[in-house]
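> Structural data only, the sequence is not supplied:
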């Protein structure tokens, strides 16, 4: 799903609730060009922490990268797409499902978990304000970030989905 960087992104669980309003970052699509360039290593490291340890709104499906080449084709000509994964603390995790929320003052940015892949593999360079927000943002397991999550209205103030923690008991990293 494409959203232009810095455009309004509204998350609504039902048509009756007013939802939460964010600024979209990294909701890329092959039909739209995106800015490329280097990003600071510290930004990439903190972004990975959010993409593994602070996932919001995971769904039952998954997203494949439109920018990666297919890994082959089936006998009837369909593309074989591999899932997007990373290594983190000695484990392999898929990062193709859910989004991260980066609070920065009175603004909250929403990015797909795939943003880490886009940054490190396809050299996507998010807007500077987002890079700086990630560098300032507490990590998702720190109390300041958890307080941000608790401050959200129902039902958005639920526990974070932590692939690293949850894989120990539920093996979410090997679902696919």
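Thanks, I have it. All values derive from a computational prediction rather than experimental measurement.
> CA atoms for contacts and neighbours, from now on please.
Will do.
> residue closest to the middle of the chain?
residue 113 (1.7 Å; C-alpha atoms, centre = their mean).
> Was I right to think that residue contacts residue 98?
Yes. Contact criterion C-alpha atoms under 8 Å: residue 113 and residue 98 qualify, at 5.7 Å.
> okay, and the common contacts of the two?
Counting by C-alpha atoms under 8 Å, 6 or more residues apart in numbering, the shared contacts of residue 113 and residue 98 are residue 55.
> another one to put next to it:
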């Protein structure tokens, strides 16, 4: 998976609808780089799960998927991919992205694995992203 610093200009797979907008990267983590950790609210985690698993929010769907390389996931077998249970069944993470618009018009681009990072690794996204997801 690609790594990008939080709040750096998004450059992974620019989309036509992103043109002319400020799009910032969030949650593109890699084991070789430190990341912010800390608590997140239940409301935020629920809203993030909804964004990462509902088809209407997922974009850039690929045929392949990225795995988490953060410890202890780096010891996992490549298969099965990271799945999350929802009321609609299990959903694959790591094969799509989400976009979240802040009040000021800035757009955040995140991999769907961000949900796994928050839940399993205690990742705490930037406050502006948390606010945008939670509204």
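Structure's in. What do you need? Source: prediction; values computed, not measured.
> Give me the TM-score for these two chains.
With the length set by TM-score structural alignment, normalised by the length of structure 2, the two chains reach a TM-score of 0.85; 125 aligned residues with a C-alpha RMSD of 1.8 Å.
> C-terminal to the longest helix belonging to structure 2, what's the next element?
Looking across structure 2 with DSSP state H, the single longest helix is helix 42-53. Next along the chain after helix 42-53 of structure 2, taking DSSP states H and E as the criterion, comes strand 58-59.
> ranges for the helices of structure 2?
Using DSSP H, helices in structure 2 cover 42-53, 114-121, 127-134.
> looking at those helices, which is closest to residue 75 of structure 2?
In terms of C-alpha to C-alpha, the element of the helices of structure 2 nearest to residue 75 of structure 2 is helix 114-121, at 14.3 Å.
> re the thing from before, any chance of the helices of structure 2 in a markdown table with mean neighbour count as columns?
Converted to a markdown table, the helices of structure 2 look like this (neighbours: other C-alpha atoms under 10 Å):
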| stretch | mean neighbour count |
| --- | --- |
| helix 42-53 | 18 |
| helix 114-121 | 19 |
| helix 127-134 | 17 |
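> Rebuild these as TSV, extending it with distance to residue 70 of structure 2.
Converted to TSV, the helices of structure 2 look like this (distance: least, C-alpha to C-alpha, whole Å):
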stretch	distance to residue 70 of structure 2
helix 42-53	19
helix 114-121	8
helix 127-134	21
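> if we compare these, which one ends up closest to residue 33 of structure 2?
helix 114-121 (13.5 Å).
> Mind listing residues that contact stretch 41-52 of structure 2?
57-58, 93, 97-98, 112-113, 115, 118-119, 130, 133-134.
> from the chain's centre, how far out does that stretch sit?
11 Å (C-alpha atoms, centre = their mean, to the nearest Å).
> swap in stretch 38-55 of structure 2?
10 Å.
> now stretch 88-99 of structure 2
9 Å.
> orientation of the longest helix of structure 2 relative to helix 114-121 in degrees?
Helix 42-53 of structure 2 runs at 130 degrees relative to helix 114-121, counting by axes from the mean of the first three to the mean of the last three C-alpha atoms, to 10 degrees.
> circling back to that earlier point, now for the residue nearest to the centre of structure 1: which residues touch it?
51, 55, 95, 96, 97, 98, 99, 100.
> any idea what the fourth one aligns with in structure 2?
When structure 2 is aligned by TM-score structural alignment, residue 96 of structure 1 is paired with residue 94.
> thought residue 84 of structure 1 was touching residue 115?
No. Using C-alpha under 8 Å, residue 84 of structure 1 is not in contact with residue 115; the gap is 10.9 Å.
> distance from the longest helix of structure 2 to structure 1 after superposition?
With mean C-alpha distance after the TM-score superposition for structure 1, helix 42-53 of structure 2 departs from structure 1 by a mean of 0.4 Å once superposed.
> what's the angle from that helix to helix 127-134?
Going by the same axes, to 10 degrees, helix 42-53 of structure 2 makes 80 degrees with helix 127-134.
> where do the strands sit along structure 2?
23-25, 58-59, 83-86, 89-92, 97-101, 107-111 (DSSP state E).
> buried sites along the third one?
For strand 83-86 of structure 2, a neighbour-count test (16 or more other C-alpha atoms under 10 Å) marks nothing as buried.
> Determine the set of other helices and strands touching it.
For strand 83-86 of structure 2, the elements it packs on are strand 89-92, judged by 3 or more C-alpha pairs under 8 Å, 6 or more residues apart in numbering; DSSP states H and E.
> hmm, who's touching the strand it packs on?
Here strand 89-92 of structure 2 has contacts from 53, 81, 82, 83, 84, 85, using C-alpha under 8 Å, 6+ apart.
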